[in-house]
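[1] next come a sequence and a model predicted from it.
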Amino acid sequence: MTSSLLLRQANFRRLLLANFFSGVGDWFNSVAVLSLLLEITGTAMAVGITLALRTLPYLVFGPLGGMLADRFNRKAVMVACDLVRAVIALCFLFVSSADDVWIVYAGTFALVAFSALYNPARISLIPDVVERDQLLSANALEESVFGIVMAAGSLVGGVFAAYWGTDAAFVCNSLSFLLSAALILRISLPPRSSGVRREADKEERKANEPSYRDLFSLIRQTPLVLYTLLMTTLWPIGGGILNVLISVYAYQVFAAGKSGVGLLYGAIGLGFIVGGVAADLLKRRPYHMASCSLAVEGFAHVLTSFAPTIYLAAACYALSTVAGGMGNASLRTLLMRHLDNAYHGRVFALESTISSVLIGLSMLVGGWLLTVFEPRLLGFAAGLLITLCSLILGVLIWQASRTADSAAPAQPD
């Protein structure tokens, strides 16, 4: 299998492991922060504000992260961001009452700001360490690792926070960034320039470096890329509300507390693991997955709103992320295949910036809407919105893919 071959490649394996360890720590932090907020404030609004602050910094730092990924050493960018995040992660240790909630907001904003600088470099590094015909398998593994991270980080993090306290979870998060930095340092890549030509090459790259204006022009001229980006950026309109509902379902609908939060996030993580495996098995059909999977994800969220128990709700969440994992892997692969590598840092920064800002606003609005509407009604509406948007854009991606395939030679899978 392609996946097993990829895992034998040291550079890609280290990239995955760095993502795994920092991700597990981040989920320890997420479960601890959300649980702490609900305990010291008792309101869903605080959760909505915090979740919004985990995405809104992308508006400023996302585009900057894309430029850094395309212009500078990507390893250096990633290591620097990890070291800074290791320090910031410790600030949550100073939160003890509702008067300290501003520390949660400030620390969350700072962590996300450096994550926004980090992520475009990490994603752009994937085509540099794997072959073109391995891209979908690499992205499928990324989704599976994301699922493992979520399942391990949230489920274990919930138990960890319950027994050893939130402070221990925050310390683990800080240590995870240090471990990630050590792994990234071991990734060996050929230098972009060397010797006496280093400065000349640097100036030449800067002069020929594509701008965001060039990228926008290319997107307008490439329908498949346009529809793919629309799919990845419109989902958060409903997805942000659904993210807020996870903790609210656990605490207020099913009265399951911290263990309920861990259970739901664990189910979501399990779904991403299965979705990544399924995407790898169906790697010869990326257009099929891109066209259908996110609509299935939205419908699964509609079913979640009717779940009578937290266990059935967890099963629906797992189903939604099986489809979501397949969709994410296929959509990212389509962007990598149909855009030149020179644009990768900026296009993934653009995608994450738009989607993160939308999901942040959606979470903020979702926190407010929960003071007016019942959680189940809000979950039904958000799931229906995702389903309808995904169906429409799925048809457009399917049509654009047929045109792209007829205009270009087939690529090996």
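    Ah, there it is.
[2] CA only for contacts and neighbour counts going forward, please
    OK.
[3] residue 241: neighbour count?
    Number of residues near residue 241 (other C-alpha atoms under 10 Å) recorded here: 28.
[4] name the SS class of it, please.
    Secondary structure for residue 241, judged by DSSP: H, G, I helix; E, B strand; the rest coil, is helix.
[5] the chain: strands as residue ranges?
    With DSSP state E, there are no strands along the chain.
[6] use this one as the comparison:
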Amino acid sequence: MTTKRTRARARARTWPVVRVLRDREAGLYLAGVVVSGFGTSALWLASGVWVKELTGSDGLAALCLLALWAPTLAGPLLGTLADRFRRKPLLIGVNLSLGALLLTLLTVGSARDLWLLYAVLFVYGAAGVVHDAAESALVAAAVGPSLLGDFNGLRMTASEGVKLVAPLAGAGLCAAYGGPSVALLDAVTFVLAAGLYAALRVHEEKPERPANGWRERTAEGARHLRRCPRLRSLVLAGGATMMCAGVNGALIYAVVEGLGHSPAYAGVLYAVQGAGSVVVGLASGPGLRRLGTHRFAACGIAVTAVAVALRAVPSDPLALVCSAAIGAGLPCVLIAALTAVQRETPGPLLGRAVATANTLMFAPNVLGLAVGAALVAPVGHRTLLAVLGALWLLTVVPLLHSPASASRAVSRSPSDANPA
């Protein structure tokens, strides 16, 4: 009997799923992430399909992603809210507000109403910046220290796993019942997520009133990242990667058309890409420990660059393989960078540091989306993909020349496998 109990305890320590789900707060928190993530993943793809069906324009469809990503430019400023207010009430308020906002999209029925769709997506993106910063900061209070590493790794895997079904569900629902049905689905998921966050039993002290001005508080996150060379190099590599990812994302509907499919087929490619991300999420811990953060990031970038270039070949099987490779390679530099930021940032500064790092990494995606949307028609997606893959591969060089000792120092802890 003792042996069986010992083995059971060992299995619980071995499998992160068991450890997290046995903890009430961790389970509720993870459920909130999955529910809201499902609605978001369904909407961001369905919005492009929606616009494509209303206008027939690849460029206007790509602008949906541009509207969602544009608010990351104000990340350092928006991130101050996550450190200024208690995180739990802030998350509940953001989720309920987004649920109400999405109901306005039920009135969009023609190309003349697209301004409302773009406006809602822009506000959606701004609220998402605040939400992500507050969520990263609250998790340390909601989840016990012994479960924090396991939770963060499982959270990333669950978020990517949602993309296996949510894009397909969103695209299919949009094709069958129209874009407003997807907006309604997303609104419901936000209300459910707010309820799950409200059920959390977490004590938060009210943040002290800051002594310095908002400009000084906004700049503190950037100063912290600039002072740490390891964080700086990884965040810059993440920014370069996401700029290239933006160009690639703007070409997705042209790629689908080149394969001879309807716009909804983009959901299939994104679902396969999500499968690749799930795999790398589970393997990121051993990868970081074996390679170090810089080499782990470099390997992921190299895989992604080659896969993007091969997308220029009009082949369905190859397109699916490339999507899986992109899903596996793209998150690597983001995992490495965000893990390092979490480990080397003080708690009271974490909201601003995360928001600033997200801006530096994800804001270039806005530029990439704009460039891709502008060039897809005059240049052609196949030429752009080949050139993009070659340029993307060049971003590996600075990471390979980073000091090996720095990479190993960041990757020694088992918590490296679990980015916030």
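    Happy to help now that I have it. Because the structure is predicted, anything quoted here is derived from the model rather than measured.
[7] all helices in the stretch 301-413 of the first structure, in order from the N-terminus.
    Remark: helices assigned in the stretch 301-413 of the first structure by DSSP state H, counting those that start in this stretch are 310-338, 344-369, 375-407.
[8] next: the stretch 1-150 of the second structure.
    Taking DSSP H, counting those that start in this stretch to define them, one finds helices in the stretch 1-150 of the second structure at 2-14, 16-21, 24-55, 58-69, 75-84, 87-102, 114-142, 145-162.
[9] the stretch 151-300 of the second structure now?
    Using DSSP H, counting those that start in this stretch, the helices of the stretch 151-300 of the second structure run over 166-177, 179-198, 214-227, 229-250, 252-258, 266-310.
[10] select, out of these, the one closest to residue 76 of the second structure.
    Closest approach to residue 76 of the second structure among the helices of the stretch 151-300 of the second structure (C-alpha to C-alpha): helix 214-227, 5.5 Å.
[11] next, the angle from that closest one to helix 75-84.
    For helix 214-227 of the second structure against helix 75-84, the angle by axes from the mean of the first three to the mean of the last three C-alpha atoms, to 10 degrees is 110 degrees.
[12] returning to what we had before: dump the helices of the stretch 1-150 of the second structure to CSV, plus mean neighbour count and distance to residue 287 of the second structure.
    Output for these, formatted as CSV (neighbours: other C-alpha atoms under 10 Å; distance: least, C-alpha to C-alpha, whole Å):
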stretch, mean neighbour count, distance to residue 287 of the second structure
helix 2-14, 11, 18
helix 16-21, 18, 17
helix 24-55, 23, 24
helix 58-69, 24, 29
helix 75-84, 25, 29
helix 87-102, 20, 32
helix 114-142, 21, 23
helix 145-162, 21, 13
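[13] how about TSV for the helices of the stretch 151-300 of the second structure, with distance to residue 62 of the second structure added?
    Formatted as TSV, those follow (distance: least, C-alpha to C-alpha, whole Å):
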stretch	distance to residue 62 of the second structure
helix 166-177	15
helix 179-198	16
helix 214-227	30
helix 229-250	5
helix 252-258	8
helix 266-310	12
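[14] what's the counterpart of residue 329 of the first structure in the second structure?
    Residue mapping for residue 329 of the first structure onto the second structure gives residue 335, with TM-score structural alignment as the criterion.
[15] now residue 188 of the first structure
    Match for residue 188 of the first structure (TM-score structural alignment): residue 201.
[16] how about that match, what does it touch?
    Residue 201 of the second structure is in contact with 25, 142, counting by C-alpha atoms under 8 Å, 6 or more residues apart in numbering.
[17] how close does it sit to residue 24 of the second structure?
    Here the criterion is C-alpha to C-alpha, to the nearest Å. By it, residue 201 of the second structure lies 9 Å from residue 24 of the second structure.
[18] could you count how many residues lie near the aligned partner of residue 240 of the second structure in the first structure?
    In the first structure, residue 240 of the second structure lines up with residue 234, judged by TM-score structural alignment. Neighbourhood size, residue 234 of the first structure [other C-alpha under 10 Å]: 19.
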